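**Student:** Kindly generate the corresponding structure for this input.
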Amino acid sequence: MAVHIKDQKDQACLIVHGPDQPGIVSAVAALVTRNQGNIVSLDQYSSDPTGGDFFQRVVFNRPDLALALPEIEADLGKTLTRLGLTWTITDRSVPKRMAILVSTSDHCLLELLWRHRRGELQVTIPMVISNHTNTAEDVRSFGVPFFHVPSPPGPDKSHSEEQILKLLAGNVDFVVLARYMQILSPDFLDTVEVPLINIHHSFLPAFIGAAPYRKAKQRGVKLIGATSHYVTKELDEGPIIEQDVARVTHVHTATDLQARGAYVERAVLSRAVEWHAEDRVVRHGNQTIVF
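**Tutor:** Have a look, this model is predicted:
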């Protein structure tokens, strides 16, 4: 099925990060200009103008960008390295490749597939991997390959993780855990070599474990929510990308809470994926700067 990716031909996205100091903005602007580029948008943030960290996202247009990129990258290396800055530059006409891991809950998965089909996510989806088969027919109806990798009971998931890593290797730029209800091992995270984005209900750590919405109802919560974050070896402690909440009252049942929670989860995860795909998220320690 055709995917309508926004026309971003000849547009580059430059991310700059490093110690704040006078002259960074002018140096970046001059670099773009001498490489025949025209700045389309520019966002920046400094944690402290005196001794703080500087972050910048620049989108610029440059005719025949693909041919010019090696020369631009060489200029960036000379100019920004001298200022002690790190940088990445991407061709915005090349969508990132996103794999999705899912278990039995399909609301986040279907939201991503639907938005992708509508051209709202600037990604391609080379595969969906699940430890169950209940979503296979829906996934394939979107023209996306589905792979079933069972996760056996017990603590040793090494064989399943090895199969997943083989599917991912060289084929994806990032992975989304769309309610994938398996804890990935440190060895998996060391090997995968691409960012992973997760979604969970915001009751953590207050309502850890099974049936969080039932526990929330018993506690009489007034807000429910969701958090999307990057995956690290510390469970559910990675840098937060996006969060949102919905107000509830005493009249809502546990089923009502779950339905509202699913709606928030879909929206939060979709925004996090969109921002990551558009290079709007800069990781800084265990925090993120989202432009």
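**Student:** going forward, measure contacts between C-alpha atoms and count neighbours the same way
**Tutor:** Will do.
**Student:** host element of Gly225?
**Tutor:** Using DSSP states H and E, Gly225 sits in strand 223-230.
**Student:** packing partners for the next helix or strand after that strand?
**Tutor:** Remark: after strand 223-230, the chain's next helix or strand is strand 240-247, criterion DSSP H and E. Counting by 3 or more CA pairs under 8 Å, 6 or more residues apart in numbering; DSSP states H and E, the packing neighbours recorded for strand 240-247 are strand 223-230, helix 254-277, strand 287-290.
**Student:** Could you dump these into a markdown table and include mean neighbour count and distance to Asp190?
**Tutor:** Rendered in a markdown table, the data for those read as follows (neighbours: other CA atoms under 10 Å; distance: least, CA to CA, whole Å):
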| stretch | mean neighbour count | distance to Asp190 |
| --- | --- | --- |
| strand 223-230 | 22 | 14 |
| helix 254-277 | 20 | 20 |
| strand 287-290 | 16 | 20 |
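**Student:** could the ones you listed go into a markdown table alongside distance to Leu168?
**Tutor:** Formatted as a markdown table, the helices and strands packed on strand 240-247 follow (distance: least, CA to CA, whole Å):
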| stretch | distance to Leu168 |
| --- | --- |
| strand 223-230 | 17 |
| helix 254-277 | 17 |
| strand 287-290 | 25 |
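**Student:** out of these, which comes closest to Arg179?
**Tutor:** Of all the helices and strands packed on strand 240-247, it is helix 254-277 that lies closest to Arg179, at 9.5 Å by CA to CA.
**Student:** how near is Arg247 to Val264?
**Tutor:** 11 Å (CA to CA, to the nearest Å).
**Student:** What of Lys222?
**Tutor:** Note on Lys222: its distance to Val264, by CA to CA, is 15 Å.
**Student:** likewise Gly209?
**Tutor:** From Gly209 across to Val264, the span is 19 Å (CA to CA).
**Student:** and this one, so I can compare the two:
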Amino acid sequence: MTTSNWILTAQCPSRLGTIDAVTGLLYQHQHYVTELNSFDDCHSNQFFIRAQFRVEEAFDEADFRRQFAVRAGKFGMQWRLRSTADKPKVVIMVSKFDHCLNDLLYKHRIGQLSIEIPAIISNHPDLASLAEWHGIPYYHLPVTAASKAEQEAKVMKIIKDSDAELVVLARYMQVLSSNMCQQLEGWAINIHHSLLPGFKGAKPYHQAYEKGVKTVGATAHYINDDLDEGPIIAQGIEPVDHTYYPQDLIAKGRDIERLTLSRAVRYHVEQRVFLNGDRTVVFAD
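**Tutor:** Reported below is the predicted structural model:
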């Protein structure tokens, strides 16, 4: 007997019977639900559901899709069915800081992140040896104000040629153009520090030290045309105190950044994230 695991996600306007539309068909086919999450947003009048289920027999995916499409059509559902064995292709963009990239590559190597990485893109050559050690193509595409449009066109070509389903900005220290943000909106994840008060410009951790901050954090979000203000997927925070000098704050911040980013990537890959206007619905595990 073969066993396989699948994930079915759907969202639609709030209506009576939406949960049964999903679970009823799974019961009819005798597929065992191993994880079920749903949320009805009374403000947006939108319903969201994620069902992970186990199949202990030969699975006729095409037939299941046909039957569910009939059910989903009655509710205007946008839905997706995917095997947990599938590994989506993820392109990573990075500059010189390697902590987030290292964490993603390690978790990819040990199978904690079920993804393929067809390309790493950077505006600096510094991390080429790291990519080479992992056997991943590394594209060094330097960028200046004058060459930005040409460089971004090359970046997008690599992403599209790789059939990437997700782009991860693992401390890619360049502001993307409005055009590129619009192309990647909803399927590119960025990470940045979260400090209160908000410290902008150079050396934010040094500014935070001068103000005596008591927490350090990071935010992972989908990119859009508003700099660092896209829909939030995951956040991390840790306490600090007067004993933390700027270099200590930086080290703590880097740890939080790598953990928060990898968690956001995993949530996306496991189809736990739904866009809900400018916000997200996240079924964390």
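**Student:** which stretches of the stretch 101-250 of structure 2 form strands?
**Tutor:** Taking DSSP state E, counting those that start in this stretch to define them, one finds strands in the stretch 101-250 of structure 2 at 116-122, 138-140, 166-169, 188-194, 215-222, 232-239.
**Student:** Can I get those in JSON lines including distance to Gln271 of structure 2?
**Tutor:** Converted to JSON lines, these look like this (distance: least, CA to CA, whole Å):
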{"stretch": "strand 116-122", "distance to Gln271 of structure 2": "16"}
{"stretch": "strand 138-140", "distance to Gln271 of structure 2": "27"}
{"stretch": "strand 166-169", "distance to Gln271 of structure 2": "12"}
{"stretch": "strand 188-194", "distance to Gln271 of structure 2": "14"}
{"stretch": "strand 215-222", "distance to Gln271 of structure 2": "14"}
{"stretch": "strand 232-239", "distance to Gln271 of structure 2": "12"}
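**Student:** Figure out which of those is closest to Glu150 of structure 2.
**Tutor:** Glu150 of structure 2 sits nearest to strand 138-140 of all the strands of the stretch 101-250 of structure 2, at 13.5 Å, using CA to CA.
**Student:** so how far does the strand holding Gly225 of structure 1 sit from its counterpart in structure 2?
**Tutor:** Strand 223-230 of structure 1 differs from its equivalent in structure 2 by a mean of 0.5 Å after superposition (mean CA distance after the TM-score superposition for structure 1).
**Student:** which residue in structure 2 lines up with Ala30 of structure 1?
**Tutor:** Per TM-score structural alignment, the equivalent position to Ala30 of structure 1 in structure 2 is Gly24.
**Student:** which other helices and strands contact the helix or strand harbouring its match?
**Tutor:** Taking DSSP H and E as the criterion, Gly24 of structure 2 maps to helix 18-28. Using 3+ CA pairs under 8 Å, 6+ apart as the contact definition, the elements that helix 18-28 of structure 2 packs against are strand 32-41, strand 46-55, helix 61-75.
**Student:** change it to 6 Å
**Tutor:** The elements that helix 18-28 of structure 2 packs onto, with contact taken as 3 or more CA pairs under 6 Å, 6 or more residues apart in numbering; DSSP states H and E, do not include any helix or strand.
**Student:** Tell me how far the aligned partner of Asn37 of structure 2 in structure 1 lies from Val176 of structure 1.
**Tutor:** Using TM-score structural alignment, the partner of Asn37 of structure 2 in structure 1 is Asp43. From Asp43 of structure 1 over to Val176 of structure 1 the distance is 26 Å, taken as CA to CA.
**Student:** and those two? which has more neighbours close in?
**Tutor:** When neighbours are counted by other CA atoms under 10 Å, Val176 comes out ahead of the other of Asp43 of structure 1 and Val176, with 25 against 13.
**Student:** thought the more buried one was touching Ile197?
**Tutor:** Yes. With contacts defined as CA atoms under 6 Å, Val176 of structure 1 counts as touching Ile197 at a distance of 4.8 Å.
**Student:** Which residue of structure 1 lies farthest from its centroid?
**Tutor:** The centre of structure 1 is farthest from one residue, Val251, which by CA atoms, centre = their mean lies 34.9 Å away.
**Student:** and the counterpart of that one in structure 2, how far is that from Ile232 of structure 2?
**Tutor:** Here Val251 of structure 1 is matched to Thr243 in structure 2, going by TM-score structural alignment. According to CA to CA, Thr243 of structure 2 stands 31 Å off from Ile232 of structure 2.
**Student:** cool, Ser4 of structure 2 as well?
**Tutor:** In this view, Ser4 of structure 2 and Ile232 of structure 2 are 31 Å apart by CA to CA.
**Student:** and what of Val55 of structure 2?
**Tutor:** Here the criterion is CA to CA. By it, Val55 of structure 2 lies 33 Å from Ile232 of structure 2.
**Student:** between the two, which one's more packed in?
**Tutor:** Ile232 (23 against 18).
**Student:** Alignment lookup: the more buried one to structure 1.
**Tutor:** With TM-score structural alignment as the matching criterion, the partner of Ile232 of structure 2 in structure 1 is Ile240.
**Student:** What sits closest to Val16 of structure 1 if chain neighbours are left out?
**Tutor:** Computed as CA to CA, 6 or more residues apart in numbering, the closest residue to Val16 of structure 1 that is not its neighbour in sequence is Trp87, at 4.5 Å.
**Student:** what about the aligned residue in structure 2 for the one you found, which helix or strand?
**Tutor:** If you follow Trp87 of structure 1 across to structure 2 using TM-score structural alignment, you land on Trp79. The secondary structure element spanning Trp79 of structure 2 is strand 78-83 (assigned by DSSP H and E).
**Student:** With structure 1 overlaid, how far apart is that strand on average?
**Tutor:** Mean deviation of strand 78-83 of structure 2 from its aligned counterpart in structure 1 after superposition (mean CA distance after the TM-score superposition for structure 1): 1.6 Å.
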